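Student: Sequence first, predicted model second:
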Amino acid sequence: MSFSSRLSSLLLTRKDHARFLQNRVWLQGILEDFSLEGVLDIPRVGTTPCVMIYGSSVAGTAFQDGDADYAIVFPSKTSINDFSKLEKLTLSPSNFLEIRREYHQRVLSSILQHIVKRDLSVDLKHEQIFTARIPIIRLKKIKKSESEDIRFDISLSLDGLRNSLLLRLYMESDPRLRAGVLCAKKWGRSKGILDARRGWISPYALTVMYIFYMQTTKRTVSVINETDVDSKLFPIATQLSDTTGTCCSEFIDVLPCRDAKVSDVLEDLRGFFSFFGDCTKFDFDIDVVDIRTKDKWLSKEKWLEEMKKFSEKERWELLGYETIMVRDPFESHNLGRSVDFFRAEDIREAFRLASQNNCEELVNL
């Protein structure tokens, strides 16, 4: 069996992917007549909700136990010259009407009520998680057979879409990079270091770290400009809100696994662990992981200098413990903000030990 076939066997199945897409179409139909203006008490803005799947299933890095994530976003379809009466909204670079964070709870609660009222035939269980940085509603659609139940989160996260599309473009551009990311995620899971809600790093942060390492060491020539993501996102959302979205390949199609040379990926993984496990190559105390193409910050000193205009409370919300500094490609926060000193030491040690061990088990899937 080829390396790509072995990788594919770990990934989200086409059957589950199809279920996620069917669920998206169901949500889109239910929310067709959802009124943002009524919930926020604002003048008419001429927008309708668009339900878009995001996360690892879009990026092409979802394993078989992955759940579905949906963002409900609002493409701006008319010209708005005066935002003075729309202080609860902002216009994003990709031409979406973004709801200010303090109103996410209100809008999500209204969306949940709308879903429940519109389809009484569906048995839904839900949990509202509004204390997280990105407020979400976690739902479980109960089917006749437990194996057919579907769990999913809904949010208003436009940046989740941007990040997912950015990663997909990276994974699509370089099969060797994608293979390494999947193996690194498998390793991170085995070490128990991939859970941001429990004070570790997220799989997304580890993926950004891997891309940064591959770019820094010139093992990949793939560099994706953030503005390319914004230019792609709006037309995709417009199509998805008007149709079933069959032509929007980036958010509909499974990203196929293309073959990569095992020896190259193995060498990349060894280098990855050595890069972050050796402070002479990357020093977590002074260095920053940043894959942006514009205004890149590679030192902690530079990032902290930029933070002087923020209050202590705002700095904490953006940077957290400041032990592992991984800059989000679009937002202004640190992807490693939840990692305290002791967990940061454990993560560094995991990299150091991995650099001394045989990595072949990671590619022998």
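Tutor: Great, that's in hand.
Student: from here on, contacts and neighbour counts on C-alpha atoms
Tutor: Fine.
Student: Sketch out the helices for the stretch 1-150 of the chain, chain order is fine.
Tutor: Taking DSSP state H, counting those that start in this stretch as the test, the helices found in the stretch 1-150 of the chain are 3-8, 14-30, 36-40, 56-59, 104-118.
Student: Run through the neighbouring helices and strands of the longest one.
Tutor: Here helix 14-30 touches strand 50-54, helix 104-118, going by 3 or more CA pairs under 8 Å, 6 or more residues apart in numbering; DSSP states H and E.
Student: want to throw those into a markdown table with mean neighbour count and distance to residue 40?
Tutor: A markdown table is the format used below for these (neighbours: other CA atoms under 10 Å; distance: least, CA to CA, whole Å):
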| stretch | mean neighbour count | distance to residue 40 |
| --- | --- | --- |
| strand 50-54 | 25 | 17 |
| helix 104-118 | 16 | 8 |
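Student: Between those, which one is closest to residue 25.
Tutor: Smallest distance to residue 25 across these (CA to CA): 8.0 Å, for strand 50-54.
Student: what sits up against the closest one?
Tutor: Under the criterion CA atoms under 8 Å, 6 or more residues apart in numbering, residues 20-21, 24-25, 27-28, 68-75, 160-161, 164, 237-238, 240-241, 251 lie in contact with strand 50-54.
Student: OK, contacts around residue 24?
Tutor: Contacts of residue 24 by CA under 8 Å, 6+ apart are 51, 52, 53, 70.
Student: try it against this one:
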Amino acid sequence: MTVVFFETTMTVTDTARAFADAGIDKPACGPNPSQNFGAPEMTGSFFQWRPVATTYPGGISALTSHSQWTMDGFNTPVSYNKFLSATFPAYTAAYTIDFEVIAAYTTYPNGCNTRDTVRLFYQPNCGGDWCQPLTAKLSGTNGTCSGSTSWIEGVSLGGLSSTWTTYSVDGVVQAANTAPRGLFEDNNGVKGNQLFVGATHPSRVIVDFDDPSWGWSGANVVVYRLTSFGNFGGGNIDCHKDIQVFSAQNATPVVGVIDNSLCTFPAPGTRFGINGQVGPYVVTGSDYTTAPNSSLIWQWGQAGSNTTPFITGNGNTPFPTLDPTKSTNFWVKVKDPATGCVAYDTLTMNVVEVIANTGE
């Protein structure tokens, strides 16, 4: 008998995962529009930029075949361009272009890669209303919450000046031109000097309002305002953009959610709230769905596997109605759609059975 052995080998290469960051949305205008994209935080060795969507008439094919269209590495599968420079067609109406960047440490598409997108806003008249393209983006390594490694980057038309102020703290609107406490210079990702009111500021800043010396100590949510102003295209521009930041230290932006107790009588079983008020209990606190705060996404739930839902109403609002028949732990999750930051809190409702004793 002849026995034949076969041996198969497989080589697996472990590579680092690149971080794609296309930068922030930007505007362009006039007869010869151009713009640059990308961010210094992007990592990798190979990058591919490409337009993926546009409102330009005729779509991407008409856009990229225009004589004014130029783009670094266009139609090139592999590029070393971390930053993108591009020119676009002039047109009689506004349009947008969405660019995608793919970042990898090995040649795409064979290696692990990540992707990010960025948008260009084009307007034909440079003297028009430029408040809409003014954008601000919150990023960082701290879950887009306040922290020494989180930053806000704002952008408008080149040549305009920028200034930062504090608009509101925990839902309370501050006086005009309140100092931007919690904002600092960004020295290549390192927190630098604090920003003072009344000065022209960089458009990219570190946001850390939990800082003990130059912050809003104990605050849950701070709304900062970026104002862009100056003369462009023969007209004065004065625009602002608000961006909301959560605290990284405090558990939640929900103020006033405090553990409570309910009482029950075995017959007829009527529950009573705090101070003898009849249940069910309606949660109270600060409403973070109204101005100047962004529209947050609320979700309430109850811990455990209770078959009877004790959240009887408004479970997707700041103030749900709770009607537990036994002691229950509730949880709330709040998400800011503008930044992606998520905060959590818990609420314990103790239900105590009170047995009437009439004596002998």
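Tutor: Arrived safely. Please read these numbers as outputs of a predicted model, since none were measured by experiment.
Student: Structural similarity score between the chains, please.
Tutor: The pair, once superposed, lands on a TM-score of 0.28 when counted by TM-score structural alignment, normalised by the length of structure 2; 170 aligned residues with a CA RMSD of 6.7 Å.
Student: So which of the helices of the stretch 1-150 of structure 1 is nearest residue 89 of structure 1?
Tutor: Nearest of these (CA to CA): helix 36-40, 9.4 Å.
Student: buried sites along that closest one?
Tutor: residue 36 (16 or more other CA atoms under 10 Å).
Student: so what does it touch, helix or strand wise?
Tutor: So helix 36-40 of structure 1, by 3+ CA pairs under 8 Å, 6+ apart, packs with helix 104-118.
Student: just the angle between the helix it packs on and helix 14-30, please?
Tutor: For helix 104-118 of structure 1 against helix 14-30, the angle by axes from the mean of the first three to the mean of the last three CA atoms, to 10 degrees is 90 degrees.
Student: Helix 104-118 of structure 1 packs against which elements?
Tutor: helix 14-30, helix 36-40, strand 136-142.
Student: would CSV of those with distance to residue 354 of structure 1 be doable?
Tutor: Output for these, formatted as CSV (distance: least, CA to CA, whole Å):
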stretch, distance to residue 354 of structure 1
helix 14-30, 32
helix 36-40, 50
strand 136-142, 35
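Student: what's the closest of those to residue 181 of structure 1?
Tutor: Using CA to CA, those put helix 14-30 closest to residue 181 of structure 1, at 20.0 Å.
Student: Same list, the helices of the stretch 1-150 of structure 1, but as CSV with distance to residue 211 of structure 1 please.
Tutor: Formatted as CSV, the helices of the stretch 1-150 of structure 1 follow (distance: least, CA to CA, whole Å):
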stretch, distance to residue 211 of structure 1
helix 3-8, 18
helix 14-30, 25
helix 36-40, 37
helix 56-59, 13
helix 104-118, 31
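Student: Which of those helices sits closest to residue 216 of structure 1?
Tutor: helix 56-59 (21.5 Å).
Student: In terms of secondary structure, what does the closest one contact?
Tutor: Using 3+ CA pairs under 8 Å, 6+ apart, helix 56-59 of structure 1 is in contact with helix 158-173, helix 249-252.
Student: Now the element after the longest one, going C-ward?
Tutor: Reading on from helix 158-173 of structure 1 to the C-terminus, the next helix or strand found by DSSP states H and E is helix 175-191.
Student: Mind listing what's buried along that following helix?
Tutor: Buried, per 16+ other CA under 10 Å, within helix 175-191 of structure 1: 175-188.
Student: helices or strands next to that helix in the packing?
Tutor: helix 3-8, helix 158-173, helix 203-216, helix 262-277, helix 360-363.
Student: rerun at 7 Å
Tutor: helix 203-216, helix 262-277, helix 360-363 (3 or more CA pairs under 7 Å, 6 or more residues apart in numbering; DSSP states H and E).
Student: Quick one: list the elements packing against the longest one.
Tutor: Helices and strands touching helix 262-277 of structure 1, as assessed by 3+ CA pairs under 7 Å, 6+ apart, comprise helix 175-191, helix 341-356.
Student: Is it possible to get TSV of these that adds distance to residue 125 of structure 1?
Tutor: What follows is those, written out as TSV (distance: least, CA to CA, whole Å):
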stretch	distance to residue 125 of structure 1
helix 175-191	28
helix 341-356	34
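Student: Which of the buried residues of helix 175-191 of structure 1 sits closest to residue 207 of structure 1?
Tutor: Nearest to residue 207 of structure 1 among these, with distances taken as CA to CA, is residue 181, at 6.0 Å.
Student: Tell me which residues touch that closest one, please.
Tutor: Counting by CA atoms under 7 Å, 6 or more residues apart in numbering, residue 181 of structure 1 makes contact with 207, 210.
Student: Recalculate using a threshold of 10 Å.
Tutor: 61, 171, 175, 187, 203, 206-211, 265, 268-269 (CA atoms under 10 Å, 6 or more residues apart in numbering).
Student: Please report how far it lies from residue 355 of structure 1.
Tutor: 16 Å (CA to CA, to the nearest Å).
Student: for the helix or strand hosting residue 63 of structure 2, which positions count as buried?
Tutor: Using DSSP H and E, residue 63 of structure 2 sits in helix 59-64. Neighbour-count burial for helix 59-64 of structure 2, counted by 16+ other CA under 10 Å, picks out 63, 64.
Student: now stretch 161-168 of structure 2
Tutor: For stretch 161-168 of structure 2, using 16+ other CA under 10 Å, the buried residues are 161, 162, 163, 164, 165, 166, 167, 168.
Student: So which of the residues you listed sit within strands?
Tutor: 161, 162, 163, 164, 165, 166, 167, 168 (DSSP state E).
Student: Wait, the fifth one touches residue 223, no?
Tutor: Yes - assessed by CA atoms under 10 Å, residue 165 of structure 2 is found in contact with residue 223 at 9.0 Å.
Student: before we move on, the earlier item: which one, of the helices and strands packed on helix 104-118 of structure 1, ends up nearest to residue 362 of structure 1?
Tutor: helix 14-30 (23.6 Å).
Student: Enumerate the positions of the closest one that are buried.
Tutor: Under 16+ other CA under 10 Å, the buried positions of helix 14-30 of structure 1 are 16, 17, 20, 21, 23, 24, 25, 27, 28, 29, 30.
Student: relative to strand 136-142, how tilted is it?
Tutor: Using the same axes, to 10 degrees, helix 14-30 of structure 1 lies at 110 degrees relative to strand 136-142.
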